[in-house]
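A.B. asks: okay, sequence plus prediction incoming.
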Amino acid sequence: MAGTAGPEPGADGGEGVFERHRRLLFAVAYDMLGSVHDAEDCVQEAWLGWHRADRGAVGEPRAYLVRAVTNRALNKVRSAKARRETYIGPWLPEPLGAAPDAAERAERAEEVSYALLVVLETLGPVERAVFVLREVFGLPHAEIAAAVDRSEQAVRQIAHRARAHVRERRPRYAPDDAERRRLTERFLAASLQGDVAGLKALLAEDAQLVTDGGGKRKAALRPILGAAKFARFAASIGPGYTHLRFEEAVVGGEPAGLLRGPDGGVEAMLVAEFSEGLITRMLVLRNPDKLAGFRTSAAGRGDAARS
């Protein structure tokens, strides 16, 4: 597993130990928070705490640092939930791909897909922490118990509940890349044409559309449920975006689509979930604050969205 502890160097004030675990710490915080900025804050706070600590009394630096960053992330999760009560419209996680060097820092974050991050939002703070530490990073129950200040038996029970909760809500069908691309391109083409019937043919009856504009870009203020409503909404706004071009991307180890404007900036990120050849949920991130980290492409890069 990433971040195995080693002997603390005597000459660097513990910096070498912390740097050895920085990727692990960032990944834990990000998977718990779904925010690159908040995860970076947690790591920075853990770094400052590490420098103030009596490191000579720390027997297991990795366990100590994971506990420190987990405690900070738990505090941020609680405050973030309060902030999201005033957030305009649905809240979607910030994609890890939006951080220029995130792939280098989050050594194992590719194991958590963007869609799974959305599911993790439905867990309570401690449940999410236990799920991330156990299911993603494989930490022992005893170590997790110390990190979340619970008994080992309680952690086992929490882990069982969290696994069942996630299993019920995560996508059960993953199309191959060719099918995913074909369905996504058909969806975009039908949207751009305002083709309600064409869209409905691509959607499961209980399909959901979730859009996050953060009050800064046009988006639905609540999830749109059902194929008919989904298709009508997509067809009503699609013709206004014919100037955008589609580009394939990988976000959190999962295929996604980017819609870029004429200047190369990302106007939207799309992540689709499928079942038996139909779209069951479309996540559309439009909040510019969460898209700003995507690099601007050269003019003409990517596949043009065709009508």
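C.D. replies: Now that the structure is in, tell me what you want to look at. Treat the numbers as computed from the prediction; the structure is a model and nothing was measured. Residues are numbered from 1 along each chain as shown.
A.B. asks: hey, let's count contacts and neighbours off CA atoms from now on
C.D. replies: OK.
A.B. asks: longest helix in this protein, please.
C.D. replies: Counting residues, the longest helix found in the chain (DSSP state H) is helix 61-84.
A.B. asks: buried sites along the helix or strand that it is followed by?
C.D. replies: Per DSSP states H and E, the first helix or strand lying C-terminal to helix 61-84 is helix 102-105. Residues 102-103, 105 are the ones in helix 102-105 that count as buried (16 or more other Cα atoms under 10 Å).
A.B. asks: just these now: which is nearest residue 255?
C.D. replies: Closest to residue 255 out of the buried residues of helix 102-105 is residue 103 (15.3 Å), distances taken as Cα to Cα.
A.B. asks: how much space between the closest one and residue 258?
C.D. replies: For residue 103, the distance to residue 258 (Cα to Cα, to the nearest Å) stands at 18 Å.
A.B. asks: buried set for the longest helix of the chain?
C.D. replies: 61-74, 76-77.
A.B. asks: cool, and stretch 250-264?
C.D. replies: Within stretch 250-264, the residues that count as buried by 16+ other Cα under 10 Å are 251-253, 255-261, 264.
A.B. asks: same thing with stretch 109-123?
C.D. replies: Neighbour-count burial for stretch 109-123 flags 109-110, 112-121, 123 (criterion: 16+ other Cα under 10 Å).
A.B. asks: put this beside the first:
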Amino acid sequence: MTTPSEPDHGAGPDTSLGAIMRERRQLINLAYRLLGSLAEAEDAVQETYARWYAMSRQEQEAIESPAAWLTRVAGRICLNLLGSARVRRENYVGAWIPEPLPEPSEWIGGRPGGTTADPADRVTLDESVNMAFLVVLEAMTPAERVAFVLHDVFQYTFAEVSEVVGRTPAACRQLASSARRRIRESRPSAAPTAQQAGLVRDFAQAWEAKDIDALIGLLDPGVVATGDGGGLASATPQPIEGAAQVARFFAHQAAIPDVTLLERTVNGQPGLVAQQHGVTVSVMAFETAGGRITRIWAVRNPDKLRPWTAG
């Protein structure tokens, strides 16, 4: 297995600390797309490095491509985590939404203890991490998700994918094809960023004005709003469906005192951040189609707001 970040070493594999740690960002990017959680991605990458450094120097130098080894091990760890995550998320209080990420320039926070996040850990934002895409990935089987992300997003061959998934290249091809079909069936054509930004801005203004009619006009009749509070009493445990119901819900939320709405990029797409007394309490991502908002995802779980909140 090869990786885009792997250098060409004519004298043999480079197993120096610098060369191994240069793969960290690639691994974080892969693990986040596979798991939908930055915290779990960090844990998976940490475990990958723990396995590398548990080997002797002789064992490390016998590996032809350390970058490929790291990617293969990280992929397998994520595959195993996805299996157990399905059980954990079935017992999660309310809906589980992937962890939202800000623009790299807006990345505030840190790991537990208030330490600042390493720039090398920041996820590259592109089409493969927007919230709508990640939500579709959540509906896939672990094997489908891993095969699709490795092949379609990171451009690995099916022979290489088979080393991670533990199935034949032909079976991995079928897994990726099934995943591709799920995405085509579940996602509308993406709206231009400028159009989506305008809809989100208008939504924020109507929300702050508690203008239910204006909100209904911006929402698709079949709109679904989903909240992830991680068990917070203030979070809605079930999705809200229908333009009128969603509009009334947000108009009611506008009555909460000292809340400020900020336009921010969420997973590479126009979104909103709600702050109360200067502290981020909710991050919202949107899906739009046909000039209206079709999906709203609001994350209120504090554990998922680390990159948005100062330590």
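C.D. replies: Cool, got the structure. Since the structure is predicted, the reported quantities are computational estimates derived from the model, not experimental observations.
A.B. asks: okay if I get the buried residues of helix 102-105 of structure 1 as a markdown table plus distance to residue 88 of structure 1?
C.D. replies: Shown next, in a markdown table, are those (distance: Cα to Cα, whole Å):
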| residue | distance to residue 88 of structure 1 |
| --- | --- |
| 102 | 27 |
| 103 | 29 |
| 105 | 30 |
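A.B. asks: what is the nearest of those to residue 81 of structure 1?
C.D. replies: Distances from residue 81 of structure 1 to these, taken by Cα to Cα, are shortest for residue 102, at 23.8 Å.
A.B. asks: so that closest one makes contact with residue 95?
C.D. replies: No - using Cα atoms under 8 Å, residue 102 of structure 1 makes no contact with residue 95, being 9.9 Å away.
A.B. asks: how about the closest residue to residue 188 of structure 2 other than its chain neighbours, what does it touch?
C.D. replies: Computed as Cα to Cα, 6 or more residues apart in numbering, the closest residue to residue 188 of structure 2 that is not its neighbour in sequence is residue 289, at 6.5 Å. By Cα atoms under 8 Å, 6 or more residues apart in numbering, the contact list for residue 289 of structure 2 reads 188-191.
A.B. asks: how about a cut-off of 10 Å?
C.D. replies: Residues near residue 289 of structure 2 by Cα atoms under 10 Å, 6 or more residues apart in numbering: 187-192, 195-196, 219-220, 295.
A.B. asks: check residue 287 of structure 1 too.
C.D. replies: Contact analysis of residue 287 of structure 1 by Cα under 10 Å, 6+ apart lists 91-92, 94, 211-219, 267-269.
A.B. asks: ok, the residues you listed in structure 2, which still hold?
C.D. replies: For these, the contacts that are reproduced in structure 2, applying both residues aligned by TM-score structural alignment, their matches' Cα atoms under 10 Å, are 91-92, 94, 211-216, 219, 267-269.
A.B. asks: residue 274 of structure 1 contacts residue 177, doesn't it?
C.D. replies: No - Residue 274 of structure 1 lies out of contact with residue 177 (Cα atoms under 10 Å); the separation is 11.9 Å.
A.B. asks: comparing those two, which residue is more hemmed in?
C.D. replies: It is residue 274, of residue 274 of structure 1 and residue 177, that has more neighbours when counted by other Cα atoms under 10 Å, with 22 against 10.
A.B. asks: return the residues in contact with that one.
C.D. replies: By Cα under 10 Å, 6+ apart, the contact list for residue 274 of structure 1 reads 171-175, 179-180, 183, 202-204, 207, 280-282.
A.B. asks: show me what it aligns to in structure 2.
C.D. replies: By TM-score structural alignment, residue 274 of structure 1 lines up with residue 288 in structure 2.
A.B. asks: from residue 195 of structure 2, how far out is its match?
C.D. replies: Here the criterion is Cα to Cα. By it, residue 288 of structure 2 lies 9 Å from residue 195 of structure 2.
A.B. asks: now do residue 95 of structure 2
C.D. replies: As judged by Cα to Cα, residue 95 of structure 2 and residue 195 of structure 2 stand 28 Å apart.
A.B. asks: which neighbours do residue 274 and residue 177 of structure 1 have in common?
C.D. replies: Counting by Cα under 10 Å, 6+ apart, the contacts common to residue 274 of structure 1 and residue 177 are residue 183.
A.B. asks: still on that earlier bit, quick one: buried ones out of the contacts of residue 274 of structure 1?
C.D. replies: Using 16+ other Cα under 10 Å, the buried ones in these are 171, 180, 183, 202-204, 207, 280-282.
A.B. asks: restricted to strands, list the residues you listed.
C.D. replies: 203-204, 207, 280-282 (DSSP state E).
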